[in-house]
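Novice: Dropping a prediction and its sequence here:
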Amino acid sequence: MLVLAFFVFTVLCCGCTGEQNVVVVFTSLDKEFSAPVLKRFEKETGIKVKAQYDDEAVKTVGLVNRLLQEHKSGQVQCDVFWNSETSRALFLKKRGVTQPYASPSAKDIPAAFKDPKNHWTGFAARARVLVYNTKQLTKDKLPKSIFELTEPQWKDKVGIAEPTAGTTGSHVAALAVVLGREKALDYFRKLAANGCRKYPGNSTVRDRVAQAEVLIGFTDTDDVFAGMAHGKPINQIFPDADGMGTLVIPNTVMLMAGAPNADNGKKLIDWLLRRETEAILAKADSRQIPLREGVTVPEDGVTLGDIKAMKVDISAVSDTLNKIAPVVRDILDKK
């Protein structure tokens, strides 16, 4: 299926390099959030965007595999990868799939969110949260920590997304780095024994919580904000504020090695990394979190200062991801 998908996209993009004012971008940020931004770029610059979006079931993994296939085949079609997380940005860099580009727009982005060699740059983050059903749970009944979800009162009431795709995988890997592999696996064994249900993606977790199939679940801030904007009876908790904190996951953008439209790719990267773009994403239904100080957010929005961010080595998270995620998937499947 991967080879077929790669072939289809190659056919669709045939002639991309012959067009003088085009850029090809793969993005794993949900289409409902990324497409309006890319259309705005088109309107402001006149550069035609050919976008390949992800699939909720495979999320970032599907696009990463496609980028690897392009790189190995020597038939690179993608110019820019707008990735919805960090771990697989490092993964691609280590495999030579990206090339360095120091965008002038990134000068005021904190160094913690940039690759030292300029292979990727972060912007507009999300945080891992617990989404809960506001009709079923009152604030005095809410957990303060993810570790409380293994207790009897939460039996069969918790949901989580597939850990081998999307930000759930990064969260699982981060817990393994912070807690240690065995302690993290023990946690997921207890969670599974307590009847935690696994769903295809973060938005599915949110929707099942809204429908009260489960009452609380692991997801991202953008999914919760978007659900609230559509009237779903949900809200969110930033867990472990008194302990390890929660994982903050910026979007990342990178230029592909061998990009056929590299100059336009750089223009897109510059545009995405502007303060104005962070403000656009902060005001969108997804309420993404600016990495810079001083970017205006809506009254119900979130800044980095509102969150206790988990302190974790993102390089270690990237190295751990593909080792730990399948193990956790199997634990959840065998509950």
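Specialist: Nice, thanks for sending it over.
Novice: C-alpha only now, for contacts and for neighbours.
Specialist: Noted.
Novice: Report the buried residues of the helix or strand containing V177.
Specialist: According to DSSP states H and E, V177 maps onto helix 167-179. Of all the residues in helix 167-179, those buried under the rule 16 or more other CA atoms under 10 Å are T167, T168, G169, S170, H171, V172, A173, A174, L175, A176, V177, V178.
Novice: how about JSON lines for those residues, with distance to Y132 added?
Specialist: Shown next, in JSON lines, are the buried residues of helix 167-179 (distance: CA to CA, whole Å):
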{"residue": "T167", "distance to Y132": "18"}
{"residue": "T168", "distance to Y132": "17"}
{"residue": "G169", "distance to Y132": "21"}
{"residue": "S170", "distance to Y132": "21"}
{"residue": "H171", "distance to Y132": "18"}
{"residue": "V172", "distance to Y132": "20"}
{"residue": "A173", "distance to Y132": "23"}
{"residue": "A174", "distance to Y132": "22"}
{"residue": "L175", "distance to Y132": "21"}
{"residue": "A176", "distance to Y132": "25"}
{"residue": "V177", "distance to Y132": "26"}
{"residue": "V178", "distance to Y132": "25"}
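Novice: Quick check: the farthest pair among those?
Specialist: Within these, T167 and V178 form the most distant pair, 16.3 Å apart (CA to CA).
Novice: Which parts of the stretch 51-200 of the chain are strands?
Specialist: Ranges of strands within the stretch 51-200 of the chain are 80-83, 98-99, 121-133, 158-161, 197-199, based on DSSP state E, counting those that start in this stretch.
Novice: Hmm, F123 and K114 touching each other?
Specialist: No - contact status for K114 versus F123: not in contact, 9.1 Å apart, counting by CA atoms under 8 Å.
Novice: Just want to know which of these two has more residues nearby.
Specialist: Under the criterion of other CA atoms under 10 Å, the comparison of K114 against F123 puts F123 first, with 29 against 20.
Novice: got the contact list for that one?
Specialist: Applying CA atoms under 8 Å, 6 or more residues apart in numbering to F123 gives the contacts I109, F113, P250, N251, T252, L273, E278, P290, L291.
Novice: Take the residues you listed and keep only those in strands.
Specialist: Per DSSP state E, strands hold the following members of those: P250, N251, T252.
Novice: From P326, how far out is V25?
Specialist: Counting by CA to CA, to the nearest Å, the gap from V25 to P326 is 28 Å.
Novice: With neighbour numbers in mind, choose between the two.
Specialist: Remark: of V25 and P326, V25 carries more neighbours, 23 against 16, as counted by other CA under 10 Å.
Novice: Test my guess that the more buried one contacts K48.
Specialist: No - contact criterion CA under 8 Å: V25 and K48 do not qualify, at 10.5 Å.
Novice: Mutual contacts of those two, please.
Specialist: By CA under 8 Å, 6+ apart, V25 and K48 have no common neighbours.
Novice: hmm, back to that, report the angle between the helix holding V177 and strand 121-133.
Specialist: Per axes from the mean of the first three to the mean of the last three CA atoms, to 10 degrees, the angle that helix 167-179 makes with strand 121-133 is 100 degrees.
Novice: what's helix 167-179 in contact with?
Specialist: Residues outside helix 167-179 that contact it (CA under 8 Å, 6+ apart) are 84-85, 87, 128, 160-163, 181-185, 202, 218-220, 247, 249, 312-314, 316-318, 320-321, 324-325, 328.
Novice: and here's the other structure:
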Amino acid sequence: MASCKGLLARPVGAVRGHRLGAIALALTVAITGGLYAAGTRQDANTITLYSGRGESLVAPLIEEFQRETGITVAVRYGGTAELAVLLQEEGARSPADLFWAQDAGALGAVANGGLLRGLPDDVFAGVPTIYRGGRGLWIATSGRARVLAYSPTAVTNDGFPTSVFDLTDPQYRGRVGWAPTNGSFQSFITAMRVEHGDDSTQRWVEAMIANDVQSYRSNTAIVEAIAAGEVAFGITNNYYLLRFQASDPDFPVAQRFFAPGDTGNLVNVAGVGVIAGSANTENAERFVRFLLDRSAQQYFTSEVYEYPITDAVAQNPRLESFARLLEVSPQIELDRLEDLEGTLALLRRAGAL
């Protein structure tokens, strides 16, 4: 596979205030391989992919698949939650053949809506059970962990929270950033609901807002805000900081886990499934297999700083060991993160969206 370095996205400014608006169905659409009209199917040599993964991140892989197979991939990019809602709205009319989601929760929601078809058994060969969707309807493509990013110059050794729940303490007032419209954040909230219940989760969200948490559009923007001194902490995914450090080893941000087992250390996955109404399942399944092949898995860990989901490739040495992940992560089955609608409703009630 051709080198994909330098193609990772880094723009996105911060959004002050806590009400970022409910998810809209009117999406900004980027199409690779030609335009298509919603509700229409492509020819047999074209597959339509709804991608909740960013274009700068996955376009190199999609282009490589097209070169290797001659199959055209028409891509509709958008937020993972937005696309999950769109698929549910479209139902059997959807032109999509595949859904590539940023998190397991959205995949579970789409699967529970009867919108995904079972994948062939051979697709799961060599993939640990933790990375397989329930009923064989989807499969992980890479893994990642939630972390606490922080400013080494603004935080002393005795100033770290033990738990994500500690961030509501007055000492952290106005010093923490989050991205409530982000799919990974929403899956983290779903995990909190699973572990601690809706009432406790809503109280935590409301307490964070009362403690003047700063809202940003993305995890990237959170890390940039820490570097700029806007906030001292941010709850984000492990790989965002590593991307900055790849181009600037002295980038002024660090990251760490909360105490072992804390919900703030959630390990989640990106994953893909074939749409139940796809008229081109053979080529759609070829794309799924491509994402699990050695070259794609090596790309995820080497260039994106995510965890490979097979042992066919060497993990990036800059990542924490998988054993360490298992030690610190909460014991939550990914299939239990499926109630995306319930999480969005909670975030709206609490005033985070």
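Specialist: Done, it's in. Quick caveat, the model's predicted, so the values are computed rather than measured.
Novice: TM-score, when you put one on top of the other?
Specialist: Here the TM-score for the pair of chains, by TM-score structural alignment, normalised by the length of the first structure, is 0.86; 323 aligned residues with a CA RMSD of 2.8 Å.
Novice: Where in the second structure does the helix holding V177 of the first structure fall?
Specialist: Residues 184-196 of the second structure are where helix 167-179 of the first structure lands when matched by TM-score structural alignment.
Novice: Please report how far the residue of the second structure most remote from its centre lies from Q171 of the second structure.
Specialist: Relative to the centre of the second structure, the most outlying C-alpha is that of D158, 30.8 Å out, by CA atoms, centre = their mean. Distance, D158 of the second structure to Q171 of the second structure, by CA to CA: 12 Å.
Novice: which ones are touching N237 of the second structure?
Specialist: Contact analysis of N237 of the second structure by CA under 8 Å, 6+ apart lists R144, A145, R146, V147, S184, N219.
Novice: Distance to I226 of the second structure added to the residues you listed, as JSON lines?
Specialist: Putting the contacts of N237 of the second structure into JSON lines (distance: CA to CA, whole Å) gives the following:
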{"residue": "R144", "distance to I226 of the second structure": "21"}
{"residue": "A145", "distance to I226 of the second structure": "19"}
{"residue": "R146", "distance to I226 of the second structure": "16"}
{"residue": "V147", "distance to I226 of the second structure": "14"}
{"residue": "S184", "distance to I226 of the second structure": "19"}
{"residue": "N219", "distance to I226 of the second structure": "11"}
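Novice: now for the second structure, which residue lies nearest the mean position of the chain?
Specialist: Short answer for the second structure (CA atoms, centre = their mean): Q102, at 3.2 Å.
Novice: Now the residue mapped onto that one from the first structure: closest residue in space that isn't a chain neighbour?
Specialist: Alignment note (TM-score structural alignment): Q102 of the second structure maps to S84 of the first structure. In space, and not counting its chain neighbours, S84 of the first structure is closest to N251: 4.4 Å by CA to CA, 6 or more residues apart in numbering.
Novice: didn't the one you found look like it was pressed against A127?
Specialist: No - counting by CA under 8 Å, N251 of the first structure sits too far from A127 to count as a contact (10.9 Å).
Novice: gap between the residue in the first structure that A228 of the second structure lines up against and V205 of the first structure?
Specialist: Taking TM-score structural alignment for the superposition, A228 of the second structure sits opposite Q211 in the first structure. Per CA to CA, Q211 of the first structure is found 10 Å from V205 of the first structure.
Novice: Among those two, which residue is more densely surrounded?
Specialist: V205 (31 against 14).
Novice: Starting from the helix or strand harbouring that one, tell me the next helix or strand along the chain.
Specialist: Assigned by DSSP H and E, V205 of the first structure belongs to helix 202-210. Sequence order places strand 216-220 as the next helix or strand after helix 202-210 of the first structure, per DSSP H and E.
Novice: who touches the following helix or strand past that following strand?
Specialist: Downstream of strand 216-220 of the first structure, the first helix or strand assigned by DSSP H and E is helix 221-229. Outside helix 221-229 of the first structure, the residues that touch it by CA under 8 Å, 6+ apart are 126-129, 131, 202-203, 206-207, 234-236, 285-288.
Novice: same check, this time on stretch 182-189 of the first structure
Specialist: Contact with stretch 182-189 of the first structure is made by F147, T150, V172, L175, A176, V328, I331, L332, K335, as judged by CA under 8 Å, 6+ apart.
Novice: what would those look like in JSON lines with distance to A241 of the first structure?
Specialist: Converted to JSON lines, these look like this (distance: CA to CA, whole Å):
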{"residue": "F147", "distance to A241 of the first structure": "12"}
{"residue": "T150", "distance to A241 of the first structure": "18"}
{"residue": "V172", "distance to A241 of the first structure": "18"}
{"residue": "L175", "distance to A241 of the first structure": "15"}
{"residue": "A176", "distance to A241 of the first structure": "19"}
{"residue": "V328", "distance to A241 of the first structure": "24"}
{"residue": "I331", "distance to A241 of the first structure": "27"}
{"residue": "L332", "distance to A241 of the first structure": "26"}
{"residue": "K335", "distance to A241 of the first structure": "29"}
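Novice: who are the neighbours in contact with R117 of the second structure?
Specialist: By CA under 8 Å, 6+ apart, R117 of the second structure lies in contact with L137, G273, V274, I275, A276.
Novice: try it again with 7 Å
Specialist: Applying CA atoms under 7 Å, 6 or more residues apart in numbering, we find R117 of the second structure in contact with L137, V274, I275, A276.
Novice: Excluding chain neighbours, give the residue nearest to it in space.
Specialist: Once flanking residues are discounted, R117 of the second structure sits nearest to A276: 4.5 Å by CA to CA, 6+ apart.
Novice: residue in the first structure matching that neighbour?
Specialist: So, by TM-score structural alignment, A276 of the second structure is matched to A257.
Novice: I'd assumed K93 was in contact with that match.
Specialist: No - applying CA atoms under 7 Å as the test, A257 of the first structure and K93 come out as separate, 9.6 Å apart.
Novice: coming back round to it: so of the contacts of helix 167-179 of the first structure, which ones are in helices?
Specialist: When those are checked against helices (DSSP state H), the matches are 87, 181-185, 202, 314, 316-318, 320-321, 324-325, 328.
Novice: Can you name the two of those that sit furthest apart?
Specialist: Spanning the widest gap among these are E182 and N202, at 24.9 Å by CA to CA.
Novice: who's more crowded, these two?
Specialist: Just comparing E182 of the first structure and N202: by other CA under 10 Å the higher neighbour count belongs to N202, 27 against 10.
Novice: Do I have it right that that one meets A161?
Specialist: Yes - with contact defined as CA under 7 Å, N202 of the first structure counts as touching A161 (5.4 Å).
Novice: coming back round to it: the helix holding V177 of the first structure: average distance to aligned residues in the second structure?
Specialist: Superposed on the second structure, helix 167-179 of the first structure shows a mean distance to its aligned partners of 1.0 Å (mean CA distance after the TM-score superposition for the first structure).
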